[in-house]
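Q: just the structure for this:
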Amino acid sequence: MQPRRSAQWYAGDVRNSYIHRAWMRRGLPAGAFDGRPHIAIANTASDLTPCNAHLNEVARSVSDGIFSAGGIPLNLPVVSIGETQVRPTAMLWRNMAAMAIEEMLRANPIDGVVLLGGCDKTIPALLMGAASVGLPAVVVPGGPMLTGTFRGVPLGCGTGVWQLSEEVRAGTLSAAEFTRSESSMIRSKGHCNTMGTASTMGLLAEVLGMTLPGVAGTPAPDSRLLEAAHATGELIVDMIERDLRPGAVMTRGSFLNAIVALAALGGSTNAVVHLLAIAGRLGVELSQDDFDRVGSHVPLLVDLLPAGRFLMDDLYRAGGLHAVLAEIRDLLDPAALTVTGRPLVDYLEDVPVYDREVIRARERPLQPEAGIAVLYGNLAPGGAVIKPAAATPELLQHRGPAVVFDSIEDVNARLDDPDLNVTADSVLILRGCGPKGYPGMPEVSNMPLPAKLLAEGVRDMVRISDGRMSGTAYGTVVLHVAPEAAACGPLAKVRTGDMIVLDVANRRIDVDVPDDEFAAREPAPEVVNAFARPQRGWERLYIDTVGQANTGADLDFLLGSSGDQVSRESH
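A: Here you go, the predicted structure:
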């Protein structure tokens, strides 16, 4: 057997080996340094990441599984990003968390790692970091919360916020009732129970092959999550014995499978930037156009909010992820592996569906074509994305005058002004919200509708932004416009009153202004003045090195893998 990586720290009788062993002997068994694998549990539990607060309990089950299989479990708290808590936006810290995780995995005497995540950015960051290092790794998704009810009906976490807050602004729900809904929405431990980014990335981690098959989507309070966590602890010991590493699991075929699954699930548009970033760490060839080419004609099979009616614990009881994938098995790469060493498709034989309202048959889909559409045009030379499954069909082909906002603060100041010149046909444009401009590409693209239009009964409008939107959100929203305004993108030149043409069927997003006139325009001073200009710290490093959304918004010096070896030994 090849020597353990951890033996580079512990083996031998020299002074450094003595130091490494002595400081770790606090309760470890006598044979801990005699060839047993040392396994980190990269744990994103944090009281300030509410969706991940239960992961300490999950970590204990993982630890028990590792120990029972002959490994040495080691809790490794890593950077945790609370989507609902951190300012200015959690996406600003995804790359930092991935970099910190990468460095800690490489720096420490470990032979493999179990990755515990739940909230939106934590699973992507964990996978990016683990992919860069390349040690055997497996994910345990923290799982969604249980369904709460308000006024007698199920309440989707996240989606309900957007719906109810608009009702308050429309005058159909009191502020007191809105506040009362808070505890109804967050009924239990776990992440959002809609098909938001957290649910999407947990499920796609399994489609990528990086979880114990069958675990993704297990509700956080369900005891079967702890059972799966224990089994995952046992599995990582076996993976180390087989030297099964992320690069052998997450191949191009795995990523194309994830794109197919993203469409069938009605998953979050945020998966585009996350999958591109993970692939970039592995050196896997993947482009934004693959999402349209591979996924746009895949039917939507899962009737879940925000595109449908049900919630994540309904999906689990109806048969779960494997039941969905079984319907589209012929669209999946049969060679793509899982962490068990077996192909993903091996787990899709004779999978029952217990509720055909939640998981539709392929011949009776919720929508016949529901994947991400990638748009190009003079407003988005580098592309933009839209999620037709969450949009109003009548607005997918639209022409209307722009109403331009130069920042989130500008939206807050002017949106509800009774004198704002806006109609239901207007196209709301929010710029300066890309990776560099904000910074961090916040989830603000599904901007609220003007109060006076809400009062008239309007509930959707075409909106365009260089930012993102929450996976729990909905509406006819064009996102991730590239290049962003802060990277000299054409969005910075649009003026209120310009005619905007959206044509999703033909994959176009344009401003109807003569080419020479548009080219001659200077960026609006108001938007330039609103761009972020940090002078120090992480924000400065981020703005100086971050890529655009169409490549995954990773830092340019973090692309590619780095390996598991440290450059120098300790002394």
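Q: please make it C-alpha for all contacts and neighbour counts, starting now.
A: Will do.
Q: which stretches in the stretch 451-571 of the chain count as strands?
A: Listed in chain order, the strands of the stretch 451-571 of the chain (DSSP state E, counting those that start in this stretch) span 462-465, 477-482, 499-503, 508-511.
Q: what's in contact with the last one?
A: Contacting residues not belonging to strand 508-511 are listed as 375-380, 494, 498-503 [C-alpha atoms under 8 Å, 6 or more residues apart in numbering].
Q: tell me the one among the residues you listed nearest to G65.
A: L375 (46.8 Å; C-alpha to C-alpha).
Q: just to revisit the earlier point, mind putting the strands of the stretch 451-571 of the chain into JSON lines with distance to P388?
A: JSON lines is the format used below for the strands of the stretch 451-571 of the chain (distance: least, C-alpha to C-alpha, whole Å):
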{"stretch": "strand 462-465", "distance to P388": "12"}
{"stretch": "strand 477-482", "distance to P388": "9"}
{"stretch": "strand 499-503", "distance to P388": "12"}
{"stretch": "strand 508-511", "distance to P388": "14"}
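Q: could you point out which element follows the top helix by length along the chain?
A: In the chain, assigned by DSSP state H, the helix with the most residues is helix 223-242. As assigned by DSSP states H and E, the chain's next helix or strand after helix 223-242 is helix 246-249.
Q: circling back to that earlier point, closest to I101 out of the strands of the stretch 451-571 of the chain?
A: Nearest to I101, of all the strands of the stretch 451-571 of the chain, is strand 477-482, at 26.2 Å by C-alpha to C-alpha.
Q: closest to G489 out of the strands of the stretch 451-571 of the chain?
A: The nearest among the strands of the stretch 451-571 of the chain, by C-alpha to C-alpha, is strand 477-482 at 6.6 Å.
Q: which outside residues touch that closest one?
A: Strand 477-482 is contacted from outside by 379-387, 391, 434, 445-446, 462-469, 489, 491, 548-550, using C-alpha under 8 Å, 6+ apart.
Q: to check against the first, give me the structure of this:
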Amino acid sequence: MSETKKTIKLRSAEWFGTQDKNGFMYRSWMKNQGIPDHEFRGKPIIGICNTWSELTPCNAHFRQLAEHVKKGILEAGGYPVEFPVFSNGESNLRPTAMLTRNLASMDVEESIRGNPMDAVVLLVGCDKTTPALLMGAASVDLPTIVVTGGPMLNGKLNGKDIGSGTAVWQLHEQVKAGEITMHQFMSAEAGMSRSAGTCNTMGTASTMACMAESLGTSLPHNAAIPAVDARRYVLAHMSGIRIVEMVWEDLRLSKVLKRENFENAIRVNAAIGGSTNAVIHLKAIAGRIGVPLELEDWTKVGKGMPTIVDLMPSGRYLMEEFYYAGGLPGVIRRMGEANLLPHPDALTVNGKTIGENCAEAPIYNDEVIRKIDNPLIADGGICILRGNLAPRGAVLKPSAASPHLMQHRGKAVVFENFDHYKERIIDPDLDVDENSILVMKNCGPKGYPGMAEVGNMGLPPKLLAKGIKDMVRISDARMSGTAYGTVVLHVAPEAMAGGPLGAVKDGDWIELDCANNKLQLEISDEEMKARLAARAAQQEPPKSGYQQLYIDHVLQADEGCDFDFLVGCRGSAVPRHSH
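A: Reported below is the predicted structural model:
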């Protein structure tokens, strides 16, 4: 036995390592599954936190994935114990999976802390499962490794590749514009999602997989291997081996999730054209592990980083091509060679630095992973906007926006909530033109509640029929990472929390100036105060159950939308239970 192993006291021994009544009972109950006695003697017990669910199609193949993780754990001398947690699937769960991200994180945190495990493997995939599991694990701080389910294969339509999510938005706009028939629209349905896995665009699922890898919480290439590629199962196996080694090295999550790792992730998000949702999720993860991270860091760290991954919705290709081109290690190598990776010496879960992992990463396709001097977008950093309309900030994704709208002044067309938008946008008499700015209120964390992905409002049909493809849109909502357009999101404070967005009226002039990070409603301070005072008198009826808990305790978008009582690392200590 190595010297390191001699000095590590296994946490699971508090349950299984005593020769008394409690040890007897803990072991005896576990033995009803046919576990032999020697498995409890000095072996690390590794939890496999599984978000498998048939209602979360992105994660529906996780039973098989978990088996490969188990093989690696057993090979390395550990013992695997698989357990389920709440699976918040983006595609089916109403009103939005974001509403239950914090709930899932609580499930994860309490499951890890309260059970006899020395380390944990997080099986993640669909949008919110990645941040939820990392948030929960960060609050406990055991050795932790992320294994992602991987993206699905390219969608196919009329002999061409189509991207999941992105194709829906594009085709739906084409139906409304009369460019394609409803029959053509429906024929795309089966071909868009034709294998296991997450969205194959650089949506939130792929973005958060890339964030997990760039944070150093997964093995290299975890983000991009397709779900049905055999190499996905090899990675799961190798992750199982590695997590056992991490126990003996005492390589806990807090030793990996440093400020430097978050700065790397922010810069990587710009390089890949990642989702705006990463802004909220990284803040929440940082809050759990105790790393200071502010909205302004996205400007300070990310600004000036070219987008070099040519992937939908910003570019042309899909996640299959991204993996075959070299995946995230290829991107990080390009960044490192150009001195654009802030902290190449940041530690990762395989015990090496991110620079060491990616220094010799092969790059097979310069069209998909472009060279720094031939970017898709010259500056892909998330644009943070401030002004009297968003005193605590708002975000815009430059790689998904139209350059001619990045500096724009227009009259507001206002929707009080999402239902009002759906009702009003189809009105042929709506007073709107291509220079108008669509404004939607009451869709933030408290307002929806849950801050649904409705910020990329579809354009008025009468403008689509004229060939208009994009307009400035502003809301306190989120946007799917698969969506595109000149869309201002996460306006904070939100309208429901008394934010200035609630004061906007039809016909108000609004100025968007991305170059100067400005979002301004052109009314006087006195007028703003009067309008907000009038709104404050309106009371929303109370919700019931978890939704009311959410409204009462959720933080604003600039703070990561975590619950106020969940921020911070509470550690793995748990009172000993005596039977």
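Q: how about the longest helix of structure 1, aligned to which bit of structure 2?
A: Mapped onto structure 2 using TM-score structural alignment, helix 223-242 of structure 1 spans residues 230-249.
Q: coming back round to it: how much does the longest helix of structure 1 stray from structure 2?
A: Comparison of helix 223-242 of structure 1 with structure 2 after fitting gives an average deviation of 0.4 Å (mean C-alpha distance after the TM-score superposition for structure 1).
Q: who's in contact with the aligned residue in structure 2 for Y316 of structure 1?
A: Using TM-score structural alignment, the equivalent of Y316 of structure 1 in structure 2 is Y323. Counting by C-alpha under 8 Å, 6+ apart, Y323 of structure 2 touches H221, A224, I225, P226.
Q: for those residues, pick the one with the most neighbours.
A: The most crowded member of those, judged by other C-alpha atoms under 10 Å, is A224 (29 neighbours).
Q: name the SS class of the nearest residue to it once chain neighbours are set aside, please.
A: Spatial nearest neighbour of A224 of structure 2, chain neighbours left out: Y323 (5.2 Å); criterion: C-alpha to C-alpha, 6 or more residues apart in numbering. The three-state label given to Y323 of structure 2 by DSSP: H, G, I helix; E, B strand; the rest coil is helix.
Q: need the three-state assignment for I41 of structure 1.
A: strand.
Q: any idea how far A97 of structure 2 is from R478 of structure 2?
A: 12 Å (C-alpha to C-alpha, to the nearest Å).
Q: got the buried residues for stretch 490-510 of structure 2?
A: 490-505, 508-510 (16 or more other C-alpha atoms under 10 Å).
Q: the longest strand in structure 1 is where?
A: For structure 1, the longest strand by residue count, based on DSSP state E, is strand 397-405.
Q: so that one corresponds to what in structure 2?
A: So strand 397-405 of structure 1 sits over residues 407-415 in structure 2, by TM-score structural alignment.
Q: ditto for stretch 170-185 of structure 1
A: Against structure 2, stretch 170-185 of structure 1 falls on residues 177-192 (TM-score structural alignment).
Q: go on, stretch 35-46 of structure 1?
A: Counting by TM-score structural alignment, stretch 35-46 of structure 1 sits on residues 42-53 of structure 2.
Q: the matching stretch: end-to-end distance?
A: Start-to-end, stretch 42-53 of structure 2 (C-alpha to C-alpha) is 33 Å.
Q: and it, how far out from the chain's middle?
A: 22 Å (C-alpha atoms, centre = their mean, to the nearest Å).
Q: what are the contacting residues of the longest helix of structure 1?
A: With contact meaning C-alpha under 8 Å, 6+ apart, helix 223-242 of structure 1 is reached by 37, 58-59, 61-71, 111-114, 136-138, 140, 143, 211-212, 215, 218-219, 245, 339-340.
Q: try stretch 10-28 of structure 1
A: W9, F33, S570, H571.
Q: now, those residues that are in helices?
A: Filtering the contacts of stretch 10-28 of structure 1 for helices - DSSP H - leaves W9.
Q: circling back to that earlier point, buried subset of the contacts of helix 223-242 of structure 1?
A: Using 16+ other C-alpha under 10 Å, the buried ones in those are 37, 58-59, 61-67, 69-71, 111-114, 136-138, 140, 143, 211-212, 215, 218-219, 245, 339-340.
Q: of all the strands of the stretch 451-571 of structure 1, which lies closest to R414 of structure 1?
A: Per C-alpha to C-alpha, nearest to R414 of structure 1 of the strands of the stretch 451-571 of structure 1: strand 462-465, 15.7 Å.
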